[in-house]
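J.: have a look at this prediction, sequence included:
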Amino acid sequence: MSDRYIDFANSALGHRLVGALGLPSPVRLERWEAGRLRPVEGALLIGGGPLSQNVSAFANKLTEQIYSYGPEPLVAQAWIPGHGPKLKAVVFDASDLVQTDQLKQLREFFQPLMKNLDHSAHLVIFGRAPETLSDPFAASAQRALEGFSRSLAKELRSGGTLQLLYVGAGAEGQLEGALRFFLSPKSAYVSGQVVRLNTCDTQVQDWTRPLAGRTALVTGAARGIGASIAETLARDGAQVVLLDVPPAKTDLDALAARLGGHSITLDICAEDAAAQLIEQLPNGIDIVVHNAGITRDKTLANMTPEFWDAVLAVNLNAPQVLTKALLDSGTLHDNGRVILLASISGIAGNRGQTNYAASKAGLIGLAQAWAPLLGARGISINAVAPGFIETQMTARIPFALREAGRRMSSLGQGGLPQDVAEAVAWLAQPGSGAVSGQALRVCGQSVLGA
């Protein structure tokens, strides 16, 4: 669905008028395109503490233009404010900031960069998870990074994004995989997020096809976000198994044929759904993406039992039952990946969606509760929480509410199904077992929630 306001705001006349009236001025985001060779196409700046040394060791795999900035340059090319190139990507290690007076390094490093960022620049800050630190002052300083990063993300312009990665002890080997996502257009609609990286024994072997040799099941795959997820997983090398309800069989079969996968038509709420599913997966799977979901919106005063029950059954109970069956039967292999499609409604709530928000919050709770139990088998489980995504469903929202949903984010626009799919594909990678029990928002840093 076309966003006519963005088209207008980026026209010659619209740009002048929007600026004169002080209206939102969203830009077209840069997204990943087929044939791209490197995560960063432009200048990468590295600075800060000891983890920046780890980044400099593989930086040439991210881009050919590598610069350092600070009192002790990490690489030969020093970046000079106002004289160096526009920056496409920035990494700053703040993990060694343990006192309040050291936090001034954040201002000293980032302030000169703010007017020297390229279009759709991606920034990442490293820290240490406060709950892992025994020194209260150090924990306080590291927790301060969250307020700084979320606020700075809202000050970025021209499609810029910023994330905070808390890097656990021994997780340094997973930095490349995380930066390949967060410094690239694959994370175009992810901003202001806090992600915890922990240790993981598995690694990506081929970055051109990071999911090669793995089989992925996607529910609700016939159209919309589910179809985009299936396409992206297949692009990254996965063999895809697509599942949807019987009425969607024609679209499902056509997509499966195009992607070289196979389809399963199944009512996931049926009593024997788990048994049917396992029977149709004789070789097992490595990835399961619970994308299937429905809405039945009504204020609670007008909510019928049928509306309540249907949403909870499809959105929450089915993923619980099916995942447990896949685990208990061994159909989901060790070192597998489980991704649950939640929503920012499950984080911030939404009027008229008590049933939907409850189901999506339940998925986030499921990921948090199951993560430590599944970790023994090397299995990760995470939730992806989309915000306003341009789909057929959001196209039916009344105009005023649709425009509000688009503009109420730092990026000032709705996301695309591809944005959700890229986040799912990253969490599905072998090395992304470093992330588990977390909810990653794909919402352009929506003002709703945290």
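T.: Yep, it's here. Quick caveat, the model's predicted, so the values are computed rather than measured. Numbers count the residues shown, from 1 in each chain.

J.: could you use CA atoms for every contact and neighbour count after this?
T.: OK.

J.: report the buried residues of the helix or strand that contains F126.
T.: Using DSSP states H and E, F126 maps to strand 117-127. Buried positions in strand 117-127, judged by neighbour count with 16 or more other Cα atoms under 10 Å: 117-127.

J.: just checking, what packs against that strand?
T.: strand 87-93, helix 136-155, strand 161-167, helix 175-182 (3 or more Cα pairs under 8 Å, 6 or more residues apart in numbering; DSSP states H and E).

J.: other residues contacting the longest one?
T.: Spelled out, it's helix 136-155. 95, 97-100, 103, 125, 127-133, 160-164, 191-194, 410, 445 (Cα atoms under 8 Å, 6 or more residues apart in numbering).

J.: okay, one more to line up with it:
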Amino acid sequence: MSDLYFKLINTSLGQTAANTLGLPAPIPLRRLKRVDQPFIEGDVLLGAGGGGKLISEVGRILGASAATLYHASGDKRLVDSAKAGNRTKPMVLPLSKPGNFSALVFDASGIKTPGELSAIYQFFHASIKSLTQNGRVLVLGQPVKICRKPAHAAAQQALDGFVRSIAKEIGNKGATANLLRVTTGAQNNLNSSLRFFLSAKSAYVSGQVAQIDKSTSAAASNPVAPLTGKLALVTGAARGIGLAIAQTLSRDGATVIGVDLPAARQELQQQMQSLKGHALALDITEADTPQLIATFIEQHGGLDLLIHNAGLTRDKTLGNMPEQSWDAAIHVNLTAAMAITERIQRHELLHANGRIVCLSSVSGIAGNRGQSNYAAAKSGLIGYVQAEARQLKNGTTINAVAPGFIETKMTDAMPIAVREAGRRINSLSQGGQPVDVAETVSWFCSPGSGGLNGNVVRVCGQSLLGA
């Protein structure tokens, strides 16, 4: 079901009504239109606080883009912004006239005291009003856990509150703000994340924090099809988010094995055939399914990407929930994913530098009335991801994606009041699309994303639930 309010509010009459009555006025989000689309275009302003450790790498990466680059100048607190390199031009702050920036990128990795946070204030105070619709704000900092002094930890932790607040202020432009925490020595792993967060692929990802650690993974040799030669397995692939994931991984070069219930066999086969992939009609909760999957993977020479997307809801308040509804939600959403992963690992079928991505949910972070079973399972997946991340070897990573309100057949079936609330209670005032989740999964799967391990990123437009 389409969002009729969104369509109405983006007419001239609807815009007038929104301005007069103070109604939410969601902006159409810019999403990827073609595979060779530049990840960033237009004017981009770069800045850095004193001692910024990442600004030169940011300048190098963006220097190869289609964007016109500027670095902040005119304030001694921002003097290290010039380290962005000779591909950038100086831009004196405050601006003499309004700018038109498609992205604002600030390296806060060198900020060590609360007083030094004035640099980030100065940079964004002078530029934030010049951010375009569908613009991007990206702040880079350090993991708080590596900060030895309390003042250093306080300054770096402050970036979380700052970025999440900025995201709420610019959401009415369809713009996003996110924070990347980069471990010392991990700057070589910045490329894929910088490209993702500044691109149209991250349209519905805002107010999020991701951490990049050191790894030995290499950047993709083909930026248009970075997953070329990879074999991916996606559960729940016949429709909805799972199908979007399969389509996006295929677009990026992977061969996809789609898994779904026997009842969806015909639909699954049609979809996988269109992607030149493989269909496996299996119930993932059956005891023999993990071995059947492992055998199929072995016949194809091993797996590179494992995506646990299959999900199920059996909603009831706890006092009215039959035990079979509890068991079904736990088994489909949590236990089956663990069992399949364990069997693939036992047979050593996941190649070196493999990727595992689990689909959690905002419900697993914030909880949801009538979903104690589903929320418990999706929260359990987060715990599983974070524990498994500490044990994986050979460059393999595991991360979680937690969707919020995504426009699917399941959300179409919601009562209208619940559906409209789900769409509006986020900073972008609209529901996301299945492709938004799929793009985030593909980012985690990139060969250049080896520094991302144990992360949980919400695809929710910065939902107020669990914020």
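T.: Ah, there it is. If you're wondering where the values come from, they're calculated on a predicted model, not measured in any experiment.

J.: against the first structure, where does stretch 280-296 of the second structure fall?
T.: Aligned using TM-score structural alignment, stretch 280-296 of the second structure spans residues 264-280 in the first structure.

J.: list the contacts of the matching stretch.
T.: When contacts are defined by Cα under 8 Å, 6+ apart, stretch 264-280 of the first structure is touched by residues 241-246, 248-249, 313-314, 318, 321-322, 325-326, 329, 331.

J.: same thing but 6 Å
T.: Contacts with stretch 264-280 of the first structure, where a contact means Cα atoms under 6 Å, 6 or more residues apart in numbering, come from 243-246, 318, 322.

J.: is it true that L183 of the first structure touches H122?
T.: Yes: applying Cα atoms under 6 Å, one finds L183 of the first structure in contact with H122, separated by 5.0 Å.

J.: report how many residues lie close to A220 of the second structure.
T.: Around A220 of the second structure there are 17 other residues, counting by other Cα atoms under 10 Å.

J.: that one falls within a strand, correct?
T.: No: applying DSSP: H, G, I helix; E, B strand; the rest coil, one finds A220 of the second structure to be coil, outside a strand.

J.: which residues does it contact?
T.: With contact set as Cα under 6 Å, 6+ apart, A220 of the second structure has these partners: 226, 447-448.

J.: quick one, what contacts the residue in the second structure sticking out farthest from the centre?
T.: Most distant residue from the mean C-alpha position of the second structure: S96, 35.5 Å away (Cα atoms, centre = their mean). Applying Cα under 6 Å, 6+ apart, we find S96 of the second structure in contact with no residue.

J.: checking it next. Helix, strand or coil?
T.: Three-state assignment for S96 of the second structure (three-state DSSP): coil.

J.: over to G115 of the second structure?
T.: Taking three-state DSSP as the rule, one finds G115 of the second structure in the helix state.

J.: any idea how many residues pack against the counterpart of it in the first structure?
T.: In the first structure, the residue matched to G115 of the second structure (TM-score structural alignment) is D101. For D101 of the first structure, the neighbour count with other Cα under 10 Å is 9.

J.: gap between D101 of the first structure and A141 of the first structure?
T.: Counting by Cα to Cα, to the nearest Å, the gap from D101 of the first structure to A141 of the first structure is 9 Å.

J.: helix/strand/coil for the equivalent of K173 of the second structure over in the first structure?
T.: Counting by TM-score structural alignment, K173 of the second structure lines up with S158 in the first structure. Of the three states, S158 of the first structure takes coil under three-state DSSP.

J.: what about S158 of the first structure, neighbour count?
T.: Using other Cα under 10 Å, S158 of the first structure has 16 other residues around it.

J.: likewise G22 of the first structure?
T.: Neighbours of G22 of the first structure (other Cα under 10 Å): 9.

J.: alignment lookup: F58 of the first structure to the second structure.
T.: Here F58 of the first structure is matched to I61 in the second structure, going by TM-score structural alignment.

J.: secondary structure element for its match?
T.: For I61 of the second structure, the host element (DSSP H and E) is helix 55-63.

J.: what is the mean deviation of that helix from its aligned residues in the first structure?
T.: Compared with the first structure after the fit, helix 55-63 of the second structure shows a mean deviation of 1.3 Å (mean Cα distance after the TM-score superposition for the first structure).
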